[in-house]
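Trainee: with the input below, show me the fold.
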Amino acid sequence: MEYSMSIPEEILFDIFSWLPVKSLMRFRCISQYFNSLVCEPYFVDIHQCHSRIRTKLLVRQWDLVGKRNFYYTIEQNASHRRVHIEDYFDGLTNVIDLKGYFVECVNGLFCFWSCISQVVVICNPSTRQVRFLPCIKHEYDGLGHGQFLFGYEPKDEVYKVVFVKRDEHDISAARCWIFSLGIDESWKEIDRAPCCFYYGQECVCIKGVIYVSSGNSQEQNIIAFDLKGESFRIIALWKDALPYYFNLIEMEGKLGIVENNTMINGETINLWMLGNIGWERHVIIGFPMEGCPIVHCLSQTYGGKINIIFIAKVNQSCDDTLSYLLCCYDFSRKSWTRREIINGGWIQHIYRWVETLFPLKHICIDADSTSRV
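Mentor: Below is the predicted model of the structure:
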């Protein structure tokens, strides 16, 4: 029997826009109205705006005993609560082995990729949807090592996956392919790709631009890819910048770089922000743990303030159990908060994660792959 509403639609819309995705998926079974509401593009956008207020930290950790990755979230308002979400990735682990895969996360969507097998997988853990992208068609046998990038273009509201690799016949040149989710049925190749890409490098997407670190031991640059114009540009670093010792983060809609090599015995940490006239240096004072190497860091806006989250490796016991300290730096107050000790396996990455209803059903699926909804 069709559900008869006694609450005005505008009030239901507002209430539902604040609910977690798991609850909304259950409500879809009640009536046709609820089912269509959850799939409405305008509702999906409003819900994601509300979800950003409840941004979580998602940790990808390697289980030393089980020899596999597992994922869990840590909420800002409940720092000691861990919510394991590895069940959400069953649709992937049942199909392919993700041990050697790189992972990018943008607005709650995950992109898993392997530069060797050329498999690219898009996953929405909130709705438990998985899609495999088609293979790149080219005239050479094997693409070889390259770099996949994943980002969101806010003006056209489209997600794009970018693949860049050096040309097999010209080491001074590079080739680039792009796939727009929900639009393209196959990869398209573009020109004007820089050749200084190395796979597995640090990257971050800010306001429709993907920034990725690249270079070698003598010279380091930042490569920016504009998702709207589908073009590259190279950004030089500040004078005396040391390669391979920094993390890319977002700071107030700008690119920020944390020099984690400056963290020695509680000394200051340099934070560089890319402004209109170049790089601006800010100082993060007194890391709360002495002699602990920084594994990873990211920024997070919560309650109107900017926090920089640091994961530091504390020690490794005789039984190979690793301990990590999660520290939060309030950029406005210039103060530190220790939030949690993370015990267990090797932490591979930490992401900002928001729940999203973004549907993957319109994404082209490779004929040789499967999907789970």
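
Trainee: could you use CA atoms for every contact and neighbour count after this?
Mentor: Fine.

Trainee: verify the stated contact: Lys254 with Gly278.
Mentor: No: taking contacts as C-alpha atoms under 8 Å, Lys254 lies outside contact range of Gly278: 11.5 Å.

Trainee: which neighbours do these two share?
Mentor: With C-alpha atoms under 8 Å, 6 or more residues apart in numbering applied, the contact sets of Lys254 and Gly278 do not overlap.

Trainee: tell me the helix or strand right after the helix or strand hosting Leu58.
Mentor: In the assignment (DSSP states H and E), Leu58 maps to strand 56-63. Where DSSP H and E defines the elements, the next helix or strand beyond strand 56-63 is strand 68-75.

Trainee: buried set for that following strand?
Mentor: Residues of strand 68-75 classed as buried: Asn69, Phe70, Tyr71, Tyr72, Thr73, Ile74, Glu75 (neighbour count, 16 or more other C-alpha atoms under 10 Å).

Trainee: second chain to compare with the first, below:
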Amino acid sequence: MYANGLFCVWNQDVESVIICNPSTREVIRLSNLRKPPSSVDFDPSYNYSLGYEPEENKYKILMTCDASLGPTRNWVFTLGIDESWREIESSFMIDFVPIFNGRVCIDGVIYMFDCKDNFIAAFNVKTENFRIIKLCDDLSPLFNPNFKLIE
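Mentor: Predicted structure coming up:
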């Protein structure tokens, strides 16, 4: 994923997420948080989304963990400020799994297609809140996990 000059690189089978700046060739490897919840007997699915908040000039990485046994859990890491991941609470319970290529950051909001239902989850990088954008029912039969969001 790309946001304002930085790339977020990760692989489900690799333990850490990497942030890289191709113009300076700087690479930052973030701390590892990926541990399955104790009530789960299998490895959960992790997804990372990079966001840029232009007003405060901050980059944040959103990590979503879907254990398929309840609502998605979310953590945030602010580059240059946080030393570890912070779990965030949402004002409403959302259970979503972002599509791998189906996300983009525009004007401080990370938009993510959901794999399971017919909506886009919008994460405000500044306030660290989610909102749901319901898609029209006519799109459901056409929905494809290979869809991409573009700016």
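
Trainee: hang on, the earlier thing: what packs against the strand holding Leu58 of the first structure?
Mentor: strand 68-75, strand 346-353 (3 or more C-alpha pairs under 8 Å, 6 or more residues apart in numbering; DSSP states H and E).

Trainee: between the last one and strand 68-75, how many degrees?
Mentor: Just to be clear, that refers to strand 346-353 of the first structure. Angle, strand 346-353 of the first structure to strand 68-75, by axes from the mean of the first three to the mean of the last three C-alpha atoms, to 10 degrees: 40 degrees.

Trainee: identify all contacting residues around strand 346-353 of the first structure.
Mentor: Under the criterion C-alpha under 8 Å, 6+ apart, residues 55-64, 105-108, 296-298, 300, 322 lie in contact with strand 346-353 of the first structure.

Trainee: neighbouring contacts of stretch 235-243 of the first structure?
Mentor: Outside stretch 235-243 of the first structure, the residues touching it (C-alpha under 8 Å, 6+ apart) are Asn216, Ser217, Gln218, Glu219, Gln220, Asn221, Ile222, Ile223, Ala224, Trp279.

Trainee: which one (most neighbours) among those?
Mentor: Ile223 (23 neighbours; other C-alpha atoms under 10 Å).

Trainee: secondary structure element for that one?
Mentor: Ile223 of the first structure belongs to strand 220-226 when assigned by DSSP H and E.

Trainee: the very next helix or strand once past that strand aligns to what range in the second structure?
Mentor: Next in sequence after strand 220-226 of the first structure, counting helices and strands by DSSP H and E, comes strand 231-236. Mapped onto the second structure using TM-score structural alignment, strand 231-236 of the first structure covers residues 129-134.

Trainee: how far off centre is that stretch?
Mentor: 13 Å (C-alpha atoms, centre = their mean, to the nearest Å).

Trainee: same question for stretch 38-49 of the second structure.
Mentor: Using C-alpha atoms, centre = their mean, the offset of stretch 38-49 of the second structure from its chain centre is 14 Å.

Trainee: go on, stretch 269-278 of the first structure?
Mentor: Remark: stretch 269-278 of the first structure is offset 22 Å from the chain centroid, using C-alpha atoms, centre = their mean.

Trainee: corresponding residues in the second structure for it?
Mentor: Using TM-score structural alignment, stretch 269-278 of the first structure corresponds to no residues of the second structure.

Trainee: look up which helix or strand the residue most central in space within the first structure falls in, please.
Mentor: The centroid of the first structure falls nearest to Cys105 when counting by C-alpha atoms, centre = their mean (2.4 Å). Per DSSP H and E, Cys105 of the first structure falls inside strand 102-106.

Trainee: re the thing from before, spit out the contact partners of the corresponding residue of the second structure for the residue nearest to the centre of the first structure.
Mentor: Counting by TM-score structural alignment, Cys105 of the first structure lines up with Tyr2 in the second structure. Contacts for Tyr2 of the second structure (C-alpha under 8 Å, 6+ apart) come out as Cys8, Leu50, Val104, Cys105.

Trainee: the first one: how many residues sit nearby?
Mentor: Yep, that's Cys8 of the second structure we're talking about. 19.

Trainee: again with the last one
Mentor: Using other C-alpha under 10 Å, Cys105 of the second structure has 25 neighbouring residues.

Trainee: which secondary structure element is home to it?
Mentor: Secondary structure from DSSP H and E places Cys105 of the second structure in strand 98-106.

Trainee: so what touches that strand?
Mentor: Here strand 98-106 of the second structure makes contact (C-alpha under 8 Å, 6+ apart) with 1-3, 47, 49-52, 110-115, 145-151.
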